[in-house]
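Chemist: pasted the sequence and its predicted model underneath.
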Amino acid sequence: MGRRPQPQIKERLLDACADHALAHGLPDRLEPLATATGTSARMLIYHFGTRDALLRAVLGRARQRQLDTFGDLLRVRPDEPYTATLERAWTSITGPDGQPYLRMFGQLRESAEQQLWPNFRRTATTDWLGPLEEGLRSIGRPDLATLVLAVIRGLLMDLDATGDTKRTDQAFRDFLGAVENLSRDCRWSGDVGSSAE
């Protein structure tokens, strides 16, 4: 009689594989993941079925970590303006905590590995619209979510291509100033409208 799968071992292996992939990129072969987990390629296949199934699981685990981390960063905080929240989130996303995710998912977008997650580009965009809409609702401008996301994605591409942190950080601060002005204009016109009634 064969061994029964052990979910706790599979979870531990998956976490170790995700740690390795975030630190070093998604490997072409199973051996680096086997070494990182202290097991064999054969045991990884036993737990995950195929190489592609393992890599999909690794991508999914890394993506969930990114959503949890950055989703929390984008959450509204009652004691600060949402533009300050966005500035802090930008600093974390582009800093050491965010770099592993940017590398991994940038690699996924650019390589043949996107066959592992065919709708990744769409998912990687739409995942962030909800949290941004919710945050921007706190300043009366949920309609700016697509614009804010487009600016973030564009500046991340710029930063990846040029490495010019100072310029892209300044561009994002300038953009947040424009968002504050739009929010202020929206509040002002709302006040005028309500006082005119």
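Modeler: Received, thanks.
Chemist: please count neighbours and contacts with C-alpha atoms only from this point.
Modeler: Noted.
Chemist: roughly how far does Pro131 sit from Pro78?
Modeler: 15 Å (Cα to Cα, to the nearest Å).
Chemist: more crowded one of the two?
Modeler: Pro131 (20 against 8; other Cα atoms under 10 Å).
Chemist: comparison target, given below:
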Amino acid sequence: MARTPDPRKREELLAAVVGYLEEHGVNDLSLAPMAEALGTSKRMLLYYFGDRQSLLEQAMNASRPKAGDIFGDVDSPQDLEIASMKLWHALTRGAQRRSVRLLLQVLSLATTDPENYGEFATTATDLMLTPITNAFRDAGFAAKDAAMRATLVVSGLRGLCQDLLISGDRARVDAAAQLMVKAAVTPA
């Protein structure tokens, strides 16, 4: 009879996998070197996560920001601004700051290797856009306007994250984030 995977061990291993991917990236990902670096075996990675694609999918799911948690109770433009800035702070200072590098790499790889990374990128974008679009609608914006404004927040913050990672100019990029968020949440 096959042994049942230990959920606690799986959770610990998943956190280690996420940390490894945040540090080393996903381009040219090979399970054997990862397993060695994590003090386990390729066989154990496959046992807990399935194949390489499944492991990557689970790591991406575990590492992405929970926009639904941040935007769940939003019902006004002021709440939208506060929630958008909370997201910005989570991405640049909080728990999500390390996973931003991983997300940006996957999104970039999706443009040149859509067969392997396109679905990850689409899912990552949708999981951010959907709750933010819903929050804009809950705050009184029409459906089409809500979707455009949510796209501005998601894509704008993502681009500013990349700028911050490259330039390190926190003051300039923080000011740009505030300006972009203000523009996105201000009714016409």
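Modeler: That came through fine. In this text the structure is predicted, and so the values were computed from the model without any measurement.
Chemist: run a quick neighbour tally on the closest residue to Leu45 of the second structure other than its chain neighbours.
Modeler: Nearest non-adjacent residue to Leu45 of the second structure, counting by Cα to Cα, 6 or more residues apart in numbering: Ala35, 7.0 Å away. A count of neighbours around Ala35 of the second structure, defined by other Cα under 10 Å, yields 19.
Chemist: over to Ser40 of the first structure?
Modeler: For Ser40 of the first structure, using other Cα under 10 Å, the count is 16.
Chemist: got the buried residues for stretch 131-141 of the second structure?
Modeler: 131-139, 141 (16 or more other Cα atoms under 10 Å).
Chemist: on that earlier part again, contacting residues for the residue nearest to Leu45 of the second structure?
Modeler: Residues in contact with Ala35 of the second structure (Cα atoms under 8 Å, 6 or more residues apart in numbering) are 41-42, 45.
Chemist: longest helix of the first structure, counting residues only.
Modeler: Longest helix in the first structure, counting residues (DSSP state H): helix 165-196.
Chemist: how close does the residue most central in space within the second structure sit to Leu104 of the second structure?
Modeler: Nearest to the mean C-alpha position of the second structure, counting by Cα atoms, centre = their mean, stands Arg64 at 3.3 Å. In this structure, Arg64 of the second structure and Leu104 of the second structure are 11 Å apart, going by Cα to Cα.
Chemist: same question for Pro77 of the second structure.
Modeler: 28 Å.
Chemist: out of those two, which sits in the busier spot?
Modeler: Using other Cα under 10 Å, the more surrounded residue of Pro77 of the second structure and Leu104 is Pro77, with 20 against 17.
Chemist: dump the residue contacts of that one.
Modeler: Per Cα under 8 Å, 6+ apart, neighbours of Pro77 of the second structure: 136, 139, 185-187.
Chemist: next: Ala135 of the second structure.
Modeler: Counting by Cα under 8 Å, 6+ apart, Ala135 of the second structure touches 71-75, 80.
Chemist: which of these are still contacts in the first structure?
Modeler: Counting by both residues aligned by TM-score structural alignment, their matches' Cα atoms under 8 Å, the contacts of Ala135 of the second structure that remain in contact in the first structure are 71-73, 80.
Chemist: can you give me the helices in the first structure?
Modeler: With DSSP H as the criterion, the first structure has helices spanning 7-24, 31-37, 41-48, 51-73, 82-94, 99-110, 120-137, 145-162, 165-196.
Chemist: give me the buried positions along the first one.
Modeler: What that stands for is helix 7-24 of the first structure. Neighbour-count burial for helix 7-24 of the first structure [16+ other Cα under 10 Å]: 10, 13-22.
Chemist: likewise for the last one?
Modeler: Counting neighbours by 16+ other Cα under 10 Å, one finds that the buried residues in helix 165-196 of the first structure are 165, 168-169, 172-173, 175-176, 179-180, 182-183.
Chemist: before we move on, what about stretch 113-123 of the first structure?
Modeler: Quick answer for stretch 113-123 of the first structure (16+ other Cα under 10 Å): 113-114, 116.
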